[in-house]
Structure formats: structure tokens, C-alpha cells
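Participant: With the sequence up front, the predicted model follows.
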Amino acid sequence: MRLILVGPPGAGKGTQAGRLVADYNIPQLSTGDMLRAAVAAQSPVGLQAKAVMDAGGLVSDDIVVGIIRDRIAEPDAKNGFILDGFPRTIAQADALAQMLSENDLGLDAVIELRVDQSKLVDRIINRAAEAKEKGEPVRKDDDPEVFKDRLEAYNRDTAVVIPYYEKAGLLTVVDGMQSIDDVSRDIESVLSKLDEKV
């Protein structure tokens, strides 16, 4: 099961990915985490990434795809994976498709958690308040101003991959404004239909 979850910040991708990891025993691959791990492991691609970051540059799509290529070759990803935070651009989506094709792999589904963006800020404010009540640390990206900037960046840069995957026939939209359990149920319904096709 090779999946991509897309949707704006605050749509619930992390929550749903966590449930899918548990249900399907496949890893959630966050490009940020993979980048840090590759640098720490001093793999060839990790050393490349470190050189770029040390020089203050942005890690290229080629390097990120190289890190994903290395990561999906690990034993825990042999049954699939969930990509989180990638691809963010059409160029990255193309590079990912080419890399998967070279490894005789493909994506099973791209699930968009579609949400009412005007209500997302309220959701984030509530999430921060709930964390404070529980005595938990508030995520720094749950600051409403920081969140609005992230939402703008998503709409400007990342939302373009949605029509890309729709055109490829891989996109399924799930209503992300439902309860967490209802969103999980709808995702499960999408994935069970994929199992039937196999």
C-alpha cells in the first residue's frame, strides 16, 4: 500500500497517517525526518544534503528523491509506505513518479483531506487550547499567524499537486471536516476498494 496524503496544514494528515501506520504496518515517511536521518547516518545522499544545508542552500528535489529511494528500500517499507510532506511541487511529483517507475513501483492512491480553510484557523486555535489544558506543549506551528503563513504557502505551492494526481486517476477526496473516526472510516473505505482491485 503506497499512499500520499495531501491537504493543507491542520487538515488531520498526521492523525490519519498515524492510524494507517498502525492498521497496515507500513511506515509514515516524513521528508524532514528522512533528511535528518540520512544526514545522521552519513549515507552518500545524506552527505550531499548536509553539504547543501551547511552552505545555507535548499536541498534539491534530486537529493530528496534519492533519500526517499534509499528509505523505501529498507525492510519496513517493503509492504508500502505513506508519504507525508512530499511531493510539494509538480517537479517533485514527476521526480517521484520516475523514481518509483525505475523501481517497478507505483502509487496505490493519493488521498486529499479536503477541508473548509476558513474554519481551519479555529481548529488550530482549539487544538492549541486543548494542548494547554492537558499541560502539553503547544506546537509552534499552531500559532494562528504562523499557521496562516503555512496555509498561504500550501495554497501557493503545494495545492498544485492535487490536479496532477487527479489527472493521473490516483486522487480520492475525503471530507476532512468530519470527526477523526469518520475520516478514518472513509479512508479505510477507499483502501478496501483498492484491495478488491488487486
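Facilitator: Yep, that arrived. These figures come from a predicted structure and were not determined experimentally.
Participant: rest of the way, CA atoms for contacts and neighbours
Facilitator: OK.
Participant: Quick check: most distant residue from the centroid of this structure.
Facilitator: For the chain, the largest distance from the centre (C-alpha atoms, centre = their mean) belongs to residue 133, which lies 28.1 Å off.
Participant: Against residue 171, how distant is that residue?
Facilitator: Look at residue 133 and residue 171: by C-alpha to C-alpha, to the nearest Å, they are 37 Å apart.
Participant: And residue 76, by the same measure?
Facilitator: 25 Å.
Participant: Counting neighbours, go ahead and name the busier of the two.
Facilitator: residue 171 (20 against 13; other C-alpha atoms under 10 Å).
Participant: Could you pull up the contacting residues of that one?
Facilitator: Going by C-alpha atoms under 8 Å, 6 or more residues apart in numbering, residue 171 touches 109, 110, 111, 112, 162, 165.
Participant: put this beside the first:
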Amino acid sequence: MRIVLVGPPGAGKGTQAAFLAKNLSIPHISTGDLFRANISQNTELGRRAKAFMDAGDLVPDEITIGMAKDRMEQPDAANGFLLDGFPRNVSQAEALDEMLKGAGMKLDAVLDLEVEEDEVVKRIAGRRICRLDSSHVFHVTYAAPKVEGVCDTCGGELYQRDDDSEATVRNRLEVYHTQTEPIIDYYKSQGLLVTIAALGEVHEITKRAMDALKK
């Protein structure tokens, strides 16, 4: 299957993508991984992307599209893939359609993880990270430490990252609404959109998505 996963920040796309890709035996292709791989391997696209990133500029669509195309042409993606973070706007969605059409392929579904904006803010703004070990992550509501502000595992101080502040989260949501949300209507008009309620336990959301794909 060839699937695109969309949804606002905090909807759980990364977590669901990993589970769905494993269940469907297809590679999980995320924009973040594409950039990291191309930059670490010093590819031409990676060098071009890094130049924009080092200057604090957005990476142009053509570079992101090029990276995605190269990755989707790898042998492990021959029988399908799950795209996470790409396409991020209608121009990229149109480019993806052209790529697939040129290869005699098409998307099977676009999964939209739906979650209320206030819930997104609550999920992200409530995160607390250990200063001694960033892999130790807590949440003031969903996974509170035994002692407020103290890591259960190593006793390190827990803090809120600047990226997780409510103001930053709401700004990220605004960017999502402006740039990415229009692809939902784009795919809906093609009859590809499948909306999944992204509230509940991780396995429950995965089951909803798998059940929807079977239909």
C-alpha cells in the first residue's frame, strides 16, 4: 500500500506511522529522516538543504521533493510506503501525484489523524524533559513524575523545552492550518481521505486506522 499520513503537530503521527508501517510491512518515510540521511551522507540534495538550513531559511519544495523521490525509488519501497511529513503543502501533493503517475502508481489512502486543537496544546505543552537524559520524558497530566519537577529514573531536573511552550505550539498549529491543512481537501476531492479519531490509547488508534484501510 502507498499511504500518506497527515495531522497537526501532537496528533501522534510519528508513533502511528511506526506501528502502521510495521503492520503493513512497508517502510516509514519521514521528512526528518530524509533530511538527516541526505545531510549525513553528504548527497547533493543534502548539501543544498543544509545551506538553506544553516542560513535559517526554509528548504525549497524542489529539494524536499527530490529527496522523497529518491527514497521512494529504493527497493524496499517497491511494494509500498507510508509517507509522514510529506507532502506538507498542495504543491508537494501535486508533485507526488506526478511522480507516482510517471511510475505507473497511485496512492491508496491518505490517513488524517484528527484531534482537537486544545488537546494538541495540552499534549505538547505538558511535556517535561529530563536535563540529565533527554530520553526520560514525562507529562504533567498523562505521565506525571512521582515528585513534581524531578525525573523518576535519575533524579534530574525536569524542564519544558522552548519548542513545547503553549505560544510556540499555537504558532506551529497556525503554520499547519495555513500550509498543510489544504492538502486534506485536495485528497478529499480525490476520494482518498480517511479520517481517524486520534484520541485514546496508541493501539486503539492503530486498530482504527488498520480497520479503515481494510475497507
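Facilitator: Yep, it's here. From a predicted model like this one, the values you see are computed outputs, not experimental measurements.
Participant: could you show me where the helices are in structure 1, in order?
Facilitator: In structure 1, the segments counted as helices under DSSP state H are 13-24, 31-41, 44-54, 61-72, 90-102, 117-133, 144-153, 161-167, 180-197.
Participant: Packing partners of the first one?
Facilitator: It stands for helix 13-24 of structure 1. Applying 3 or more C-alpha pairs under 8 Å, 6 or more residues apart in numbering; DSSP states H and E, one finds that helix 13-24 of structure 1 contacts strand 2-6, strand 28-30, strand 81-84, helix 180-197.
Participant: Thought residue 67 was touching residue 34 of structure 2, still the case?
Facilitator: Yes. Contact criterion C-alpha atoms under 8 Å: residue 34 of structure 2 and residue 67 qualify, at 6.5 Å.
Participant: would TSV of the helices and strands packed on helix 13-24 of structure 1 with distance to residue 116 of structure 1 be doable?
Facilitator: TSV is the format used below for the helices and strands packed on helix 13-24 of structure 1 (distance: least, C-alpha to C-alpha, whole Å):
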stretch	distance to residue 116 of structure 1
strand 2-6	14
strand 28-30	24
strand 81-84	20
helix 180-197	14
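Participant: just so I know, which of those lies nearest residue 155 of structure 1?
Facilitator: Comparison of these against residue 155 of structure 1 by C-alpha to C-alpha identifies strand 2-6 as nearest, at 11.7 Å.
Participant: Determine the set of other helices and strands touching the closest one.
Facilitator: helix 13-24, strand 81-84, strand 109-114.
Participant: what's that strand in contact with?
Facilitator: In this structure, residues lying in contact with strand 2-6 of structure 1 by C-alpha under 8 Å, 6+ apart are 13, 17, 80-86, 106-113, 162.
Participant: Save the helices of structure 1 as a markdown table, and put in distance to residue 3 of structure 1 too.
Facilitator: Formatted as a markdown table, these follow (distance: least, C-alpha to C-alpha, whole Å):
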| stretch | distance to residue 3 of structure 1 |
| --- | --- |
| helix 13-24 | 10 |
| helix 31-41 | 14 |
| helix 44-54 | 23 |
| helix 61-72 | 12 |
| helix 90-102 | 12 |
| helix 117-133 | 23 |
| helix 144-153 | 22 |
| helix 161-167 | 12 |
| helix 180-197 | 10 |
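Participant: hey, which of these is tucked in deepest?
Facilitator: Among the helices of structure 1, ranked by average contacts under mean count of other C-alpha atoms under 10 Å, first place goes to helix 61-72 (a mean of 18).
Participant: with structure 2 superposed, average distance for that one?
Facilitator: Superposing on structure 2 and averaging over aligned pairs (mean C-alpha distance after the TM-score superposition for structure 1), helix 61-72 of structure 1 comes out at 1.0 Å.
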